[in-house]
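*Asks:* Sequence first, predicted model second:
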Amino acid sequence: MCGCAVTLIFAIIILNGNYLGADDSIEFQNKLPAKLIWAVEGDHVELPCDVTPPRPTDSVSMVLWFKDDSGIPLYSLDARGGVLNNSVHAALVNDLGKKSFFLVGDGHQRARLKIANVTFNDQGVFRCRVDFANSPTRNYRVNLTLVEQPTNPVIYDAQGKEVTGIGGPFLEGYDLFLSCQVAGGRPKPSVTWWRDGQLLDGVVDSPIVNGASGKFTVNQLFVGSVTRALWGAKLECRAQAGPLGKPVVREVPLDIYLKPAVVKIVLDTEVIYAGRPVGARCETWGSSPAARIVWMLDGNLIRDPSIVSTQRSNSTVSKLALVVGREDDAKELTCRAENPRFPGGVLEHQKVLRVSYAPVVLAHMAKGYDPETLREGDDLKLVCEVDSNPRPDTITWYHDEALIEHNVTGGTLVASETLTLRSLTLAHSGEYICVASNAVGEGRSHPVLIHMKYAPRCREGYEVREVGALRQESLSLRCEVEAVPGDTVRFSWTFNGTLGDVLPLPGTKARNKGLTSTFEYTVKAESDFGTLACWASNSVGRQRRPCLFNVVPAKKPEPPLDCSLRNESSALEVNCVPGSDGGLRQHFVLEVRGASGSSTGLHTPQNDQGVVGEAPPICEARNQRPFFQLHCLEAGFEYTMSVFAVNEKGRSDPVLLENVRIAGPPPDRTEKSKIYNNDEPLEVITSKSAAYSVVLVVALIGGAALVLVGIGIMIGLVICRRRNSPPPSPGPDDFTTPTYVPAQRIEPRVKYSSDRRRSYRTSLFLEESRHEPDLLQQVELDLHS
């Protein structure tokens, strides 16, 4: 019944065009203003229509809704029954009509047509016609427009290249440019840039294409200087078509290259010693990607395989075992952190090295001194240059390894770094070194050799020499001097005779060679004895004191000195010190005789005065030096030895070695033995028959003495003279020939006595004589079977 009524109403409206009235023409309807209603596809939309009567007494009789130019209403409300809320609702049977419904609401101004799940086919211009009972019809136009979403944003970089993933890379401190572009969209979309929910750029830059706005909507993001805050950030480009449009978002992560923010050098110790390794560590962070660390010393790259670097996301640590020397003191150690992907992304840290090292010392002559021109009497100044850290605590000077002390009186002035020598002498020659020390160690300089030029002077031991000469003897006088320089030395000779005149000697008799001059001199007369002087000169000057040769008449030599005994395994050694040779060549003689009064059983010849006569020696040795090795002594006997010097003038007084006893039994027989010395062996006859022959000769000499009365008287006078004078030292006349006692030789053994002090020398005992202090030590060898 209701459906028939709706159909009847639409039929009446269609058939009766006049019912619409003149104001329902198409032209009139199009001139009415239309209210724009935006909707999103799928949303529920309400189209308003004011049904308030112009007069309070009036009422609504009919409400009709038309779409676009259609003359058939899509929805109607019949209120001719009198009450609007009880009106009859009618809608065309189609998609739009099925989902439309007119809502009156509480008030007439809130009346609206609600359309559910609108689609793009539902959009258009809707007209609401309201018929009143007594007032003219009223029309309202509503433009239903659905929002069109723009396309997904497309992002481009400054070079116009599309950014499909991560944006960048961008460099810290440089510009950042990104362009976000969308197409379509209704209403015109807004394109904005966001970061972490905060708007960065909301200005839309619409490109102009061919003089008209294009279909694209663009927002260009520009950052004048990229900061570290953008590192790791994500930017969003949002495009939204009107308030009802849903934002279309494109997220762009940023790739930011950062310069190193911090770089720092850390040393394991503050005190650095030369030659000792020190650990150095360089730390840097803030670089993206992680920085590369480079070590430099004084601007030079350090290439060391021991460098170890560890990298993390934005930090790097590098370790270096640094070994420096004294030449590296005050140099800068640089750690440079470089971002390999950031041109110019470099940060450096410098540390000045303070290297401690032992002194390095250089000694040299002060300026103005020339080592080639130094002479005796000059002054000299030496300088010690010290390079050390810390500064030296002490500086000392040494001369030939002897410490030099400050001595103003002696002309030695030691300052902190200088050494001054006043009035040089030859004693100042030698090597000088400077030694400096500090807390690290000690340094020694290379030696400075000081040698000075000086006039000739006699070589030590050649200053004054006494030369004995015979008449008509030619002497070869050798003069030796010392001088610098020595290649230009010239010699001259003078003679000072007994008359006191100093006369030059002819140079033809001198042979000069280097620092030596040999002068041939012959003593012809008594006046030729005197003093010869040897003078030398060089480029420095003339010799101040000549070398003197006192030519005196030759005389007998002096006795040897300090004779001592020493027993070897095969011989008895006698060793003396030569005395004065009397001016002539001398040699030495040792004679061995039997000891006087010894219990050997041998008889010693005597004269009628009871004086022992001189017996021939048992054995005799000669040598150029007073050194003898005796093989002729037999065990069991005591011997007396005499040593004397002999030259052409005669022989010296003897030096006696008395009571020399060889311990042990005598051998059976020895035909012959030899005495060995440094020059040549001398044979000594020591057989038993030789001993008896000696006794016979002594007896014959004694008999001859008794016969010759005159000779006896002379001997008596001599004896009387000797008794009135002090007793002389024992001479060769005290010797007697020992009796041969055969015995077997055995090794002697040490024998100690409480009443005498003895010293042992390889089986020999030397004893001081308490009663005869002038005699040499007594030697006793004890025989033990």
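*Replies:* Structure's in. What do you need? Being a predicted model, the structure only gives us computed values, none of them experimental. Numbers count the residues shown, from 1 in each chain.

*Asks:* only C-alpha atoms for contact and neighbour calcs from this point on.
*Replies:* Will do.

*Asks:* ok, the spatially closest residue to Tyr75 that is not a sequence neighbour - contacts?
*Replies:* Closest residue to Tyr75 apart from its sequence neighbours, by Cα to Cα, 6 or more residues apart in numbering: Ala91 at 4.2 Å. Listed by Cα atoms under 8 Å, 6 or more residues apart in numbering, the contact partners of Ala91 are Pro73, Leu74, Tyr75, Ser76, Gly97, Lys98, Ser100.

*Asks:* hmm, 6 Å instead?
*Replies:* Leu74, Tyr75, Gly97 (Cα atoms under 6 Å, 6 or more residues apart in numbering).

*Asks:* Give me the buried positions along stretch 697-717.
*Replies:* Val698, Ala699, Ile701, Gly702, Ala705, Gly712, Ile715 (16 or more other Cα atoms under 10 Å).

*Asks:* Just the ones in helices from those, please.
*Replies:* If you go by DSSP state H, the buried residues of stretch 697-717 have Val698, Ala699, Ile701, Gly702, Ala705, Gly712, Ile715 in helices.

*Asks:* ok, and here's another one to check against it:
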Amino acid sequence: MDTRDGVDTHWSDPSTLGARASFRTSTMPALLVLTKIRPEDSGQYRCRVDFIKSPTKNTRLNLTVLIPPERLVILDQDGEEVHGGVLGPFDEGTKINLTCVAIGGRPTARVSWWQSHALLANSEARASTTVTLQRDMYPATLTCQAVTDPSLAPLSENITVDMNSGRATELVCQAVGARPHPTISWWKGATRLHTVRDKVSPDGNITSSILTLMPSVEDSGRVISCRSVQQNLKHSLKLGANLDPNSIMEGSDVYLDCSGVMVKGSGGVLVSRQSLVLQHVSRERGGDYVCINRCALVAKVLPSARPEGKLSIFSVMSTQTP
């Protein structure tokens, strides 16, 4: 504005501010008004006042135009941009590295990572964070924010880290020492599970049951159990009139009696009672016990006449196994 000729003259450089700048003298103090601010309007402005009889005065000020970032870019651990706002799925316990980069903006934006209201990382222009995925985090939502100035609303971007669900896993239950091999069943609470396969070791001593389970979020905290049942022992054992099978346990003393068995008739055959004692019986001693009585008999037979008048003499060796 120039009033040296007594007439107010307004002028603005068309190559810089042009019609977007005006000078108001009706206010106190006078104002330079800029409209439709652009990034290139940033810089130092100088107000110069020339007096007729006084020295010229200059006042300087800096104008900073705040520019929010154009966008935020989220990179995974391989440096690849994450699209769609979802990353994964990952297994529980996996460590993931995420980087958030603010594109554009002036002054340089402050970038930060947040999980709910917890600050994870904070840096200029770009921020990186490492997160170890835990079950209680599911679904894990992380937020990247970029702020150029407190007077401006932050630019934010959310990303959901997906964790594996519906993935099959195998559980193994083994029964050792049961003969014949038992029946193993799997249960989830009171519900029986049927996605099972069984196998028996070559020596028959170990029965393994493998459950294929596809857990879901609803299974968190549920109890999975296996049960072993010996189908061949539905009823009490009957091993003898004086034997209580329920009292035979590992570490017990077991007495087995063997009584005589009549062979070739009972006349003149007497067998004395014999006992077998097993002290501190262990499971390795389980099995079949057989009482055997071997006898060798040599008998000379008197000659007898056959109808043809021939004479035969027999020598007999007899072995008995009752």
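*Replies:* Perfect, thanks for sending it. Everything quoted here is computed from the prediction, not taken from an experiment.

*Asks:* Would you mind checking the contacts of Ala91 of structure 1 for buried ones?
*Replies:* The buried subset of those - by 16+ other Cα under 10 Å - is Leu74, Tyr75.

*Asks:* mind listing which of the contacts of Ala91 of structure 1 are in strands?
*Replies:* Tyr75 (DSSP state E).

*Asks:* which helices and strands does whatever helix or strand Glu520 of structure 1 lives in pack with?
*Replies:* For Glu520 of structure 1, the element it lies in under DSSP states H and E is strand 516-523. The contact analysis (3 or more Cα pairs under 6 Å, 6 or more residues apart in numbering; DSSP states H and E) places strand 516-523 of structure 1 against strand 473-484, strand 510-513.

*Asks:* what's the closest of the contacts of Ala91 of structure 1 to Phe627 of structure 1?
*Replies:* Gly97 (162.5 Å; Cα to Cα).

*Asks:* Disregarding residues adjacent in the polypeptide, which is nearest to the closest one?
*Replies:* Closest to Gly97 of structure 1 by Cα to Cα, 6+ apart is Ala91, at 5.1 Å.

*Asks:* So which residues of structure 1 form helices?
*Replies:* 2-15, 26-31, 95-98, 688-707, 709-724.

*Asks:* Of all these, which one comes closest to Gly530 of structure 1?
*Replies:* Closest to Gly530 of structure 1 of the helices of structure 1, according to Cα to Cα: helix 709-724, at 37.7 Å.

*Asks:* can you tell me what part of structure 2 that closest one aligns to?
*Replies:* The counterpart of helix 709-724 of structure 1 in structure 2, using TM-score structural alignment, is absent.

*Asks:* what angle sits between that helix and helix 688-707?
*Replies:* Helix 709-724 of structure 1 runs at 100 degrees relative to helix 688-707, counting by axes from the mean of the first three to the mean of the last three Cα atoms, to 10 degrees.

*Asks:* neighbouring contacts of helix 709-724 of structure 1?
*Replies:* By Cα under 6 Å, 6+ apart, helix 709-724 of structure 1 touches no other residue.

*Asks:* okay, now Leu193 of structure 2: neighbour count?
*Replies:* As a burial measure, Leu193 of structure 2 scores 17 neighbours (other Cα atoms under 10 Å).

*Asks:* Leaving out sequence neighbours, find the closest residue to Trp231 of structure 1.
*Replies:* Excluding the flanking residues, the one nearest Trp231 of structure 1 by Cα to Cα, 6+ apart is Ile256, at 5.3 Å.

*Asks:* which residue lines up with that neighbour in structure 2?
*Replies:* Aligning on TM-score structural alignment places Ile256 of structure 1 opposite Met163 in structure 2.

*Asks:* just to revisit the earlier point, near the residue nearest to Trp231 of structure 1, how many residues? Count them for me, please.
*Replies:* 24.

*Asks:* Pro169 is in contact with that one, correct?
*Replies:* Yes: with contact defined as Cα atoms under 6 Å, Ile256 of structure 1 counts as touching Pro169 (5.4 Å).

*Asks:* picking that back up, JSON lines please, covering the helices of structure 1 and showing distance to Val484 of structure 1.
*Replies:* Output for those, formatted as JSON lines (distance: least, Cα to Cα, whole Å):
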{"stretch": "helix 2-15", "distance to Val484 of structure 1": "155"}
{"stretch": "helix 26-31", "distance to Val484 of structure 1": "140"}
{"stretch": "helix 95-98", "distance to Val484 of structure 1": "139"}
{"stretch": "helix 688-707", "distance to Val484 of structure 1": "64"}
{"stretch": "helix 709-724", "distance to Val484 of structure 1": "60"}
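
*Asks:* So for Thr137 of structure 1, which of these sits nearest?
*Replies:* helix 26-31 (12.3 Å).

*Asks:* buried set for the closest one?
*Replies:* Using 16+ other Cα under 10 Å as the burial criterion, the residues of helix 26-31 of structure 1 that qualify are Gln29.

*Asks:* For that helix, grab the matching residue range in structure 2.
*Replies:* Following TM-score structural alignment, helix 26-31 of structure 1 has no partner segment in structure 2.

*Asks:* Good, we can wrap up now.
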